[in-house]
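Q: Provided below are the primary sequence and the corresponding predicted coordinates.
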Amino acid sequence: MTAGAVSPPAAGTTTTPEPVAFAADQLAGFRIAVTSDRRAQDLITALERRGAQVLHAPALRIAPVAEDRELIADTGAILAARPDVTVVTTAYGMRRWTEGADAAGLGEELMDVLAGSRIFVRGPKARGAVRAAGLDDTGIADDERTSSVVDMLLAEGVAGRTVAVQLHGYTDGHQLDRLRDAGATVLTVEPYRWVRPDGVDRLPRLVEAVATAAVDAVTFTSAPAVDAFLSAAAHAGLTDQVRSALGGEVLAAAVGPVTAGPLVAAGARPVVPERYRMGALIRLVCEHLERRVEEIPTRLGPVQLRGRSVVLGGAVGTLSPAPLAIFRALAAARGGILSRPQLIAHLPEAANEHALDMAMTRLRQSLPDPRLVATVVKRGYRLEV
């Protein structure tokens, strides 16, 4: 496979060709959770421009590079060792590394050492950053994976060589061990590290929203953010509910296979764009959610069920989980009468007569027009199709 070619999808993930259409209302009625910190506003703005409601809770944020003693110490060790090979995994990491070195007065020496090293890059963006620094690379992974770069190095042999690896916030220790086991001396530098963000109380609320299917999709742009999300779910005792939601009602979308890895390991089947870029991720989310829009003809006019929202004419009603479960059951019946026991069976929890009465009341209050649901005396309820 040549550089720039698309690799096969990772096991447990789903890829979809990118759609090209854009409409300002294509995500209207859908609620999407965003877990990223860096460039989060770009993602949020793009989703909101398409009509989505966004719930944002950064799982992690990148530690500031200023006065990063560990970065400077690791850089000094690499300068002293003058590695035979350097692996650059991310463009952002490369830029922050050179910025940190410059701030410490080590910029010129770092460029000299890297120029004398054979540089391997994980993907096109990392290659671009290397070349922007006035350097050149020896090889590139065709699937943007660190494991593929290590495969290349092992194929040519690394015994007795010193290999410097620029880490990217999510250390794949197994790949470093592969190099060490093959006889290499491995040095690492981590230009950015992940720390808990400000306002950490938002993340538990986002986890609960996913667990209760109060969002239609959740997006991830880094593997560390996935780990933080899953850890928060475990801390809240919601692991099983989150796993169930991500396997059904809630779409999990990851920007690339590395990000998708922890989700797959947790039992989810995230969707991954063919191009591992934010724009492609946005288009993929649009395509998958647009497929979930349900058109229902009724006596009051055509109704759209869009995620948690019911749209009738220009009016929109947003439903909580229990009323939504009832409405979906009635919509699936297409005018057929559902008895009270049948509807109780569709309630997500607290399934009893009182819960049904409460859910039905909230449903009618939330619908654009309460007449959409009709009571059939002594028999049950039906949708006015």
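A: Alright, I've got the coordinates.
Q: When you work out contacts or count neighbours from here on, use the C-alpha atoms and nothing else.
A: Noted.
Q: element containing residue 163, please.
A: strand 162-166 (DSSP states H and E).
Q: chain center to the helix or strand following that strand, what's the gap?
A: Using DSSP H and E, the helix or strand that follows strand 162-166 in sequence is helix 173-181. Taking CA atoms, centre = their mean, to the nearest Å, the mean C-alpha location of helix 173-181 is offset from the chain mean by 27 Å.
Q: take the one below as the second:
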Amino acid sequence: MTSDKPLSGLNAVCFESRLSESAANLLEKYGANVISAPSMQEVPLEKHDEVFGFGKKLFNGEIDILICTTGVGTQMLINALETRYELEKILDALRSVTIVVRGPKPIRVLKKYKVSFEVTVPAPNTWKEILESMDNDEQTSSLTEKTVAVQEYGESNDDLLRELKQRGAVVLPVRVYRWELPDDTKPLMKGIQAVLDGNVAMALFTSKTQIDHVMQVASEKGMESPLKEAMNNLFVASIGPVCTGGLHSYGIKVDFEPTRSKLGVFVREISHEFEDPSSQL
């Protein structure tokens, strides 16, 4: 290993999908040999019943707070509403509610449309930080009988919805897309097989759904138990607490979490783990 390429000669499998090329480029920058194994895709819902139900309440002034959880989801929410309503009507209505943003990606979408937001959730942007941020802001600290719409990303966050209800809110989940396996699962299967064959030293996960899909495919092939065992012999890197929780739920240890749940920080800080010659690998 060299100081500028601390991952030199290390084989890594990365299950990132939407930013798979960026993740591979970052890892290769530090010298790693990368197997990209995309494990998911975002699929818009065929029917937008929840979105249009939200829209009706929004235009009737029945939404008090909107929690925007992802940039992709916020954009899809606006796009879906735009199939039925004028864009300016949508934006004017959004400007009339208190908006909570989970991290920088929904912020970028809202700024593009000149829609303001009142509460910003800090890293690592889990449901716990959402609640803490809301509890600490006078505009969102009292939720009794307030209608809180939650733009969901792929799957419901039961913990967040439960805690909002316990605070007295009327909770309105709004799903705009779901997560599915990629249309082509051959690269994913190649990554899984590389782990089983002992051909990689590191596995990187950037979302809980990735591990769910990896284990789903392994289970369908009768490989779930051997894969868990093999994973526990690798250096497993998780981008944040939610992802870590998903790995732990399958009995897979996590060796590393970054200080911030950002892809560039994630890979850079992994490389720092291997700058020390005494690193475990």
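A: Thanks, I have the structure now. What you see is a predicted model; the values in this text were computed from it and never measured.
Q: about what we covered before: please work out which residues of the second structure line up with the strand holding residue 163 of the first structure.
A: Taking TM-score structural alignment as the measure, the second structure aligns residues 147-151 with strand 162-166 of the first structure.
Q: same deal with stretch 277-284 of the first structure?
A: With TM-score structural alignment applied, stretch 277-284 of the first structure matches the range 262-269 in the second structure.
Q: Ok, stretch 32-41 of the first structure next?
A: Against the second structure, stretch 32-41 of the first structure falls on residues 12-21 (TM-score structural alignment).
Q: buried residues in that stretch?
A: Under the neighbour-count criterion of 16 or more other CA atoms under 10 Å, stretch 12-21 of the second structure has 12, 13, 14, 15, 16, 17, 20 buried.
Q: again, but for stretch 140-157 of the first structure
A: Buried-residue list, stretch 140-157 of the first structure, by 16+ other CA under 10 Å: 140-151, 153-154.
Q: likewise stretch 153-163 of the second structure?
A: 153, 154, 160, 161.
Q: now stretch 208-216 of the second structure
A: For stretch 208-216 of the second structure, using 16+ other CA under 10 Å, the buried residues are 208, 209, 210, 211, 212, 213, 214, 215.
Q: separation between the fifth one and residue 256 of the second structure?
A: Looking back up the chat, that one is residue 212 of the second structure. 19 Å (CA to CA, to the nearest Å).
Q: sorry, back to before: is it possible to export the buried residues of stretch 153-163 of the second structure to JSON lines including distance to residue 73 of the second structure?
A: Formatted as JSON lines, those follow (distance: CA to CA, whole Å):
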{"residue": "153", "distance to residue 73 of the second structure": "6"}
{"residue": "154", "distance to residue 73 of the second structure": "9"}
{"residue": "160", "distance to residue 73 of the second structure": "17"}
{"residue": "161", "distance to residue 73 of the second structure": "17"}
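Q: Of these, just say which sits nearest to residue 191 of the second structure.
A: Of all those, residue 191 of the second structure sits closest to residue 154, with 23.0 Å by CA to CA.
Q: dump the residue contacts of the closest one.
A: 42, 175, 176, 177, 178, 179 (CA atoms under 8 Å, 6 or more residues apart in numbering).
Q: The third one -> the first structure?
A: What it means is residue 176 of the second structure. Match for residue 176 of the second structure (TM-score structural alignment): residue 191.
Q: and that match, that's in a helix?
A: No - checked against DSSP: H, G, I helix; E, B strand; the rest coil, residue 191 of the first structure lies outside a helix; its state is coil.
Q: Tell me which residue is most central in the first structure.
A: The first structure has residue 220 as the residue nearest its centroid, 1.6 Å off, counting by CA atoms, centre = their mean.
Q: what's the counterpart of that one in the second structure?
A: Match for residue 220 of the first structure (TM-score structural alignment): residue 205.
Q: Kindly report the same for residue 54 of the first structure.
A: Using TM-score structural alignment, residue 54 of the first structure pairs with residue 34 in the second structure.
Q: what's the answer for residue 246 of the first structure, then?
A: Match for residue 246 of the first structure (TM-score structural alignment): residue 231.
Q: from what I can see that match touches residue 194, true?
A: No - contact status for residue 231 of the second structure versus residue 194: not in contact, 10.8 Å apart, counting by CA atoms under 8 Å.
Q: quick one, which of the two is more surrounded?
A: Each of residue 231 of the second structure and residue 194 has its neighbours counted (other CA atoms under 10 Å); residue 231 has more, 24 against 18.
Q: Could you check how far residue 134 of the second structure is from residue 164 of the second structure?
A: With CA to CA as the criterion, residue 134 of the second structure and residue 164 of the second structure are 10 Å apart.
Q: again, but for residue 233 of the second structure
A: In this view, residue 233 of the second structure and residue 164 of the second structure are 39 Å apart by CA to CA.
Q: any idea whether the counterpart of residue 114 of the second structure in the first structure is helix, strand or coil?
A: Under the alignment by TM-score structural alignment, residue 114 of the second structure pairs with residue 134 in the first structure. What three-state DSSP gives for residue 134 of the first structure is coil.
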